[in-house]
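A.B. asks: Structure, please.
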Amino acid sequence: MIDPFLDDNPLSDIKSKDVEKLDYILVSHGHSDHFADCVKLAKKHDATVISTFELVSFCQQEEGVKKGHGMNIGGAYVFPFGRVKLTPALHTGSIDGDKNGAYTTDCCGFLISLDGGPTVYHAGDTALIMDLQLLQGRVDVALLPIGDNFTMGPEDAARAVEMIQPEVVIPMHYNTFELINQNPEAFREMVGDTARVEIMQPGGSYEL
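C.D. replies: Sure thing, here's the model as predicted:
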């Protein structure tokens, strides 16, 4: 699971209590709409939290999570399900619940090369950055934010697609709140023939 935000998410069709099995939780940063249910899910399922070193340290030292794997931007590690590399994400980065700011950390994205499967890029909450050009030719499926205000908007996300050149792009981080309301069909038109746009609905699935 990536960035668990279920219980307080007005669009989520499942809640943390509905998750039956969970081995790994990847967290791009500590804002509540990405981190909110991480600790309770990690404790309930004895799942391993994968994130930046500081965020994992917070989970283990302050919240009692048993399993964690801290990393840093640019680093990669091979897990049982595949290889994970942390990529840069330009976004502010506090940790929800860290009252003293002792665990302040950078945000990240994830380049996930699944064993026997495709390579998936989850951009996190990044703005449009030139680093995305380095992913060209390396990504099969890209998940990009289009909500604007807090992240890339549709126009910048379409430019990101041009930089990355994935086969498939899935828009994310939009319509959860009024401030980030967007029309994903408009984003599809902006992308054009550069990639296939898969628009997901809550509860939907996409087979990799």
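
A.B. asks: alpha carbons only for contacts and neighbour counts from here, please
C.D. replies: Will do.

A.B. asks: Which element, helix or strand, includes the residue positioned nearest the centre of the chain?
C.D. replies: With distances taken as Cα atoms, centre = their mean, G124 lies nearest the centre of the chain, 4.0 Å away. Counting by DSSP states H and E, no helix or strand carries G124.

A.B. asks: who are the neighbours in contact with it?
C.D. replies: Residues counted as contacts of G124 (Cα atoms under 8 Å, 6 or more residues apart in numbering) are S28, H29, A89, C107, C108, G109, F110, L144, P145.

A.B. asks: E162 too?
C.D. replies: Each residue near E162 by Cα under 8 Å, 6+ apart is listed here: V191, T194.

A.B. asks: In which helix or strand does it reside?
C.D. replies: Counting by DSSP H and E, E162 is found in helix 154-164.

A.B. asks: buried residues in that helix?
C.D. replies: Using 16 or more other Cα atoms under 10 Å as the test for burial, helix 154-164 gives P154, D156, A157, A158, R159, A160, V161, E162, M163, I164.

A.B. asks: Stretch 69-82 too?
C.D. replies: Quick answer for stretch 69-82 (16+ other Cα under 10 Å): H69, M71, N72, I73, A76.

A.B. asks: follow-up on the earlier one: the residue nearest to the centre of the chain and F150, how far apart?
C.D. replies: 11 Å (Cα to Cα, to the nearest Å).

A.B. asks: Same check on I50?
C.D. replies: For I50 relative to F150 (Cα to Cα), the value is 23 Å.

A.B. asks: Settle it for me: which of these two has more neighbours?
C.D. replies: I50 (21 against 16; other Cα atoms under 10 Å).

A.B. asks: Just confirm the more buried one is within a strand.
C.D. replies: Yes: checked against DSSP: H, G, I helix; E, B strand; the rest coil, I50 lies within a strand.

A.B. asks: Show the contacting residues for it.
C.D. replies: Y24, I25, L26, V27, V56, G68, H69, G70, M71.

A.B. asks: Show me what the helix or strand containing the second one is packed against.
C.D. replies: Just to be clear, that refers to I25. Here I25, judged by DSSP H and E, is contained in strand 24-26. Judged by 3 or more Cα pairs under 8 Å, 6 or more residues apart in numbering; DSSP states H and E, the packing partners of strand 24-26 are strand 48-52.

A.B. asks: Proceed likewise with the subsequent sequence, for comparison:
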Amino acid sequence: MTARYGAVTVDWLGYATVRIEGRTGAVVYVDPGRYGVLEEYDARDGDLILVSHDHHYDPDGIRRVAHEDALVVVHEAVDADRIDRDVAQPESLPYTVERVRADETFVVGPLDLYTTPAYNEPGGPHTRANGEPYHPEGSGCGYGVTIDGATVFWPGDTDVLPVHEELDVDVFLPPIGGSFTMDRHEAAALAAAMEPGLVLPIHYDTFEALEADDEAFVVDVASRGVPVVLDR
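C.D. replies: Presented below is the predicted three-dimensional model:
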């Protein structure tokens, strides 16, 4: 299934991997790869590749989606030396690589792009047993990209944060798996506060800790008067 909003099509490919394409042909991928979601995928058509944080950094996934002239945008904290997987530094990839902080705005060709903070609150509901956040502040970001007049927003692996309700978003891609991010209840409440044109949940059911009732999420969001779809 492909979700459509205005001139934009959005495909959830699994885990946090999303493909966004505008009517004019620009293609954006968000957090491509991990957990085998791109095992049989080799499109190499992406103009812009966005990587939110260490857990979603997958060089092989990037190679499967990026064309040779792609721009790869990576949060500044992503560091291969601190990742417990055998991965190369982003700058060693055969693409133009740009580092970003949270809370930046810039233009990439015909696309407008912004970043937002993405983290878990210390001592909050999405922390380790000792209260340590799975995603400390400064470890990653969310991305909003405007393509052919529609703004698609992926908040990253994060709790619901005050900044989210201030955003003007057309397509909202909330994580609903809980454990390491907002859960389906928190995401539904945020969707109602943001009032986007369309909600497409992602980042759930990849493994046991991310299991979520997506149909219950749809009912919850729809009952609040917000358009919502599933991409299975």
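
A.B. asks: rewinding a little: matching residues in structure 2 for the strand holding I25 of structure 1?
C.D. replies: Matched against structure 2 by TM-score structural alignment, strand 24-26 of structure 1 falls on residues 48-50.

A.B. asks: returning to what we had before: closest to V169 of structure 1 out of the contacts of G124 of structure 1?
C.D. replies: L144 (7.1 Å; Cα to Cα).

A.B. asks: tell me the contacts of the closest one?
C.D. replies: Here L144 of structure 1 is in contact with H122, A123, G124, A157, V169, I170, P171, M172, H173 (criterion: Cα under 8 Å, 6+ apart).

A.B. asks: aligned partner of it in structure 2?
C.D. replies: Match for L144 of structure 1 (TM-score structural alignment): P174.

A.B. asks: mean per-residue distance, the strand holding I25 of structure 1 to structure 2?
C.D. replies: Taken against structure 2, strand 24-26 of structure 1 registers an average deviation of 1.0 Å after superposition, with mean Cα distance after the TM-score superposition for structure 1.

A.B. asks: follow-up on the earlier one: max pairwise distance over the buried residues of helix 154-164 of structure 1: which two?
C.D. replies: P154 and I164 (15.1 Å).

A.B. asks: Which member of the buried residues of helix 154-164 of structure 1 is positioned nearest N181 of structure 1?
C.D. replies: For the buried residues of helix 154-164 of structure 1, the residue nearest N181 of structure 1 by Cα to Cα is P154; the value is 10.8 Å.

A.B. asks: Counterpart of the closest one over in structure 2?
C.D. replies: Counting by TM-score structural alignment, the partner of P154 of structure 1 is R184.

A.B. asks: Its match and I176 touch, don't they?
C.D. replies: Yes: assessed by Cα atoms under 8 Å, R184 of structure 2 is found in contact with I176 at 4.3 Å.

A.B. asks: How much space separates G156 of structure 2 from D31 of structure 2?
C.D. replies: Computed as Cα to Cα, the G156 of structure 2 to D31 of structure 2 distance reads 9 Å.

A.B. asks: who touches both of the two?
C.D. replies: By Cα under 8 Å, 6+ apart, the residues touching both G156 of structure 2 and D31 are S52.

A.B. asks: how about the match of P154 of structure 1, what does it touch?
C.D. replies: P175, I176, G177, G178, A212, D213, D214, F217.

A.B. asks: H69 of structure 1 now?
C.D. replies: H69 of structure 1 touches T48, V49, I50, S51, F53, V56, counting by Cα under 8 Å, 6+ apart.

A.B. asks: Kindly recompute the last result at 6 Å.
C.D. replies: I50 (Cα atoms under 6 Å, 6 or more residues apart in numbering).

A.B. asks: Per the alignment, it pairs with which residue of structure 2?
C.D. replies: Checking TM-score structural alignment: H69 of structure 1 goes with E98.

A.B. asks: looking at this, its match is in a strand?
C.D. replies: Yes: membership of E98 of structure 2 in a strand is supported by three-state DSSP.

A.B. asks: if we can go back for a sec, and the strand holding I25 of structure 1, how far from the chain's centre?
C.D. replies: 10 Å (Cα atoms, centre = their mean, to the nearest Å).

A.B. asks: distance of the nearest residue to E63 of structure 1 once chain neighbours are set aside from I112 of structure 1?
C.D. replies: Closest residue in space to E63 of structure 1, ignoring its immediate chain neighbours: V39 at 7.0 Å, by Cα to Cα, 6 or more residues apart in numbering. From V39 of structure 1 across to I112 of structure 1, the span is 22 Å (Cα to Cα).

A.B. asks: who's more crowded, the two?
C.D. replies: I112 (23 against 19).

A.B. asks: aligned partner of the more buried one in structure 2?
C.D. replies: Match for I112 of structure 1 (TM-score structural alignment): V145.

A.B. asks: swap in T87 of structure 1?
C.D. replies: By TM-score structural alignment, T87 of structure 1 lines up with T116.

A.B. asks: Helix or strand: which one has that match?
C.D. replies: strand 111-117.
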